[in-house]
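J.: 3D, please:
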Amino acid sequence: MLARQRQELILEEVRRTGAVQVSDLVLRLGVSDMTIRRDLDALATRGLVEKVYGGATSKVGRSTDEPGFEVKSMRQLAEKEAIARLAAERVRPGTAIGLSAGTTTWTLARHLDDVADLTVVTNSVKVADVLQQRGRTDRTVILTGGVRTPSDALVGPVAVQTLRSLHLDVVFLGVHGVDARAGFTTPNLNESETNRVLAEAAERLVVLADHAKWSTVGISTIVGLEQADVLISDDGLPAEARQVLVERVADLAIAEVSDCEKAVSGQGSEL
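T.: Okay, the predicted model is just below:
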């Protein structure tokens, strides 16, 4: 098979599923690991895919594009881990917290093992599964219910009604994009409404967003920048973004990502 034919097949698979892994393509196409990596490099150079650790995902484009959970979970792995660790330090024993759906909040859920006597409200089955599988008996997990979106959030009237009856100490909100004008956004209108109500239930709102979210704009604003008590991002956040956020957000916290972590996460030139 010619390189162009392989790349067309790879691109077709990315468009169909949202993401591909090098190991799967090696088996499917019967070529070497390096050949697949060169094909992905070529597609990325043409702007057709986004390289991530171990594979590639579809490019984020229009304001209504909504990547699935599996696609997003392959992006900015080291940054999400660093953000989650820093966020976990802000969770106090004996409190009631909210975790929105998303891969960064899902990562945070895996860092809460040492926090005792927590009540956690979430609109994500994946987040709830992580919390319940950790084996703690002093933890209450409340799942809102609702209609599932492509990004695995539970949204709609059932979720909104549940959240409107609750009062939480702090909510950790994952977002699709952060923008100086649009604020914190999502590509899903129903998810925007549900997350807005979740944010309103909190005494304090902590937004979790890696540097790649900056200048990304979804179709709907969840809340404005000024409504976040804390924004936790990573050290890849550009200087101009930091300047805007320091002026607009009460507390901008930056999680440090080591070079080793970035290398493991595939943030270098090679996958």
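J.: can we go C-alpha only for contacts and neighbour counts from here?
T.: Noted.
J.: in stretch 206-219, what counts as buried?
T.: Within stretch 206-219, the residues scored as buried using 16 or more other Cα atoms under 10 Å are 206-214, 216-219.
J.: and that stretch, end to end?
T.: Stretch 206-219 has an end-to-end distance of 21 Å (criterion: Cα to Cα, to the nearest Å).
J.: hmm, who's touching that stretch?
T.: The contact list for stretch 206-219, computed with Cα atoms under 8 Å, 6 or more residues apart in numbering, reads 62-65, 76, 79-80, 83, 104-105, 170-180, 182, 184-189, 228-238, 241.
J.: what's the answer for stretch 135-143, then?
T.: 113, 116-125, 128, 131-132.
J.: the contacts of stretch 206-219 in helices, which ones?
T.: Judged by DSSP state H, the subset of those located in helices is 79-80, 83, 104-105, 189, 241.
J.: structure for this one too, so we can compare:
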Amino acid sequence: MLAQQRQQAILERVRGSGGVRVADLVRELGVSDMTIRRDLEALAERGLVEKVHGGATVAGPGSTEEPGFAAKSARQQPEKEAIARRAARLVRPGTAIALSAGTTTWTLAHLLVDVPELTVITNSIRVADVFHRAPRADRTVVLTGGVRTPSDALVGPVAVAAVRGLHVDTLFLGVHGMSARAGFTTPNLLEAETNRELVASAHRLVVPADHTKWGTVGISTIAELAEAHVVITDSGLAEEARDELAAQVGELVVADAGEGNEARSR
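T.: Down below sits the predicted model:
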């Protein structure tokens, strides 16, 4: 097992149980005490776990803590770009799409500016700005109103009212986290309500989410895993998590950030 795979397995164990002991990991993974401690040190340096005496516990934000857009945009950039490239292939000229707020959907927006005759519905100020900076006469962009969140989403009753009654071919849904237990989640209650309305408006739900989203749980569920027609993630996702997703979603696509190609499940 490669170090990256081992560390991902450790991280999933921490997120699943709330904490791990070095001795247990040594026995389960069949490596030395020093190797496990180096893995925990690497995870702690990335802010993914908190080292404690004899092991590690969950670190990072609680279920209601929401990082700002700038902080999130600096994370997993190669993975997000690979996911966005694969997601862009699902967009055909002359269709209506919705892009929720998020750094991965924002990355995707940059790849869609040259698609002709596109109608875009979004509650993301950042996404709308991407299209505004590359105008096309044959494109329509609808930006909902609403209350602005730390991640630059517009949410709340005004946003919900703007989306209600609309019908789009595909929604690309940015999520804070995804898990077998909680589904696709967000740390913002109002954003969850707005995103649920976006899900209801779409004929097809596509969730572009990098591997770090697995096991992260926000306070409110947007949709169950089984509601997604397509989930696009990256090759950093552990095999066990891939199997779980592939068993529940319509299609799982794994984009390789290093090589630019993809593997497909189910």
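J.: now list the buried members of the contacts of stretch 135-143 of the first structure.
T.: 116-125, 128, 131.
J.: with respect to residue 201 of the first structure, which of these is nearest?
T.: Distance to residue 201 of the first structure across these (Cα to Cα) is lowest for residue 121, with 10.6 Å.
J.: pretty sure the closest one sits in a strand.
T.: Yes - assigned with DSSP: H, G, I helix; E, B strand; the rest coil, residue 121 of the first structure falls within a strand.
J.: ok, residue 11 of the second structure - contacts?
T.: Counting by Cα under 8 Å, 6+ apart, residue 11 of the second structure has contacts 43, 48-49.
J.: redo those as CSV? Include neighbour count and secondary structure.
T.: Listed next are those as CSV, based on neighbours: other Cα atoms under 10 Å; DSSP: H, G, I helix; E, B strand; the rest coil:
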residue, neighbour count, secondary structure
43, 20, helix
48, 21, coil
49, 24, strand
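J.: what is the nearest of these to residue 152 of the second structure?
T.: Nearest member of these to residue 152 of the second structure, counting by Cα to Cα, is residue 48, at 23.8 Å.
J.: identify the residue spatially nearest to that closest one, adjacent ones excluded.
T.: residue 59 (5.7 Å; Cα to Cα, 6 or more residues apart in numbering).
J.: so who does the one you found touch?
T.: Here residue 59 of the second structure is in contact with 47-50 (Cα under 8 Å, 6+ apart).
J.: follow-up on the earlier one: in helices, which of the buried residues of stretch 206-219 of the first structure fall?
T.: Checked against DSSP H, those include nothing in helices.
J.: so can I have a markdown table of these showing distance to residue 37 of the first structure?
T.: Shown next, in a markdown table, are those (distance: Cα to Cα, whole Å):
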| residue | distance to residue 37 of the first structure |
| --- | --- |
| 206 | 37 |
| 207 | 34 |
| 208 | 31 |
| 209 | 28 |
| 210 | 25 |
| 211 | 25 |
| 212 | 22 |
| 213 | 25 |
| 214 | 27 |
| 216 | 27 |
| 217 | 30 |
| 218 | 30 |
| 219 | 33 |
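J.: nearest to residue 145 of the first structure among the buried ones among the contacts of stretch 135-143 of the first structure?
T.: residue 123 (6.7 Å).
J.: helix or strand for the counterpart of residue 254 of the first structure in the second structure, which one?
T.: In the second structure, the residue paired with residue 254 of the first structure according to TM-score structural alignment is residue 254. Residue 254 of the second structure is located in strand 252-255, with elements delineated by DSSP states H and E.
J.: how far away from the center of its chain is that strand?
T.: In terms of Cα atoms, centre = their mean, to the nearest Å, the centre of strand 252-255 of the second structure is set 13 Å apart from its chain centre.
J.: what of stretch 249-269 of the first structure?
T.: For stretch 249-269 of the first structure, the distance to the chain centre is 14 Å (Cα atoms, centre = their mean).
J.: pull out the buried residues from stretch 16-27 of the first structure.
T.: 18-22, 25-26.
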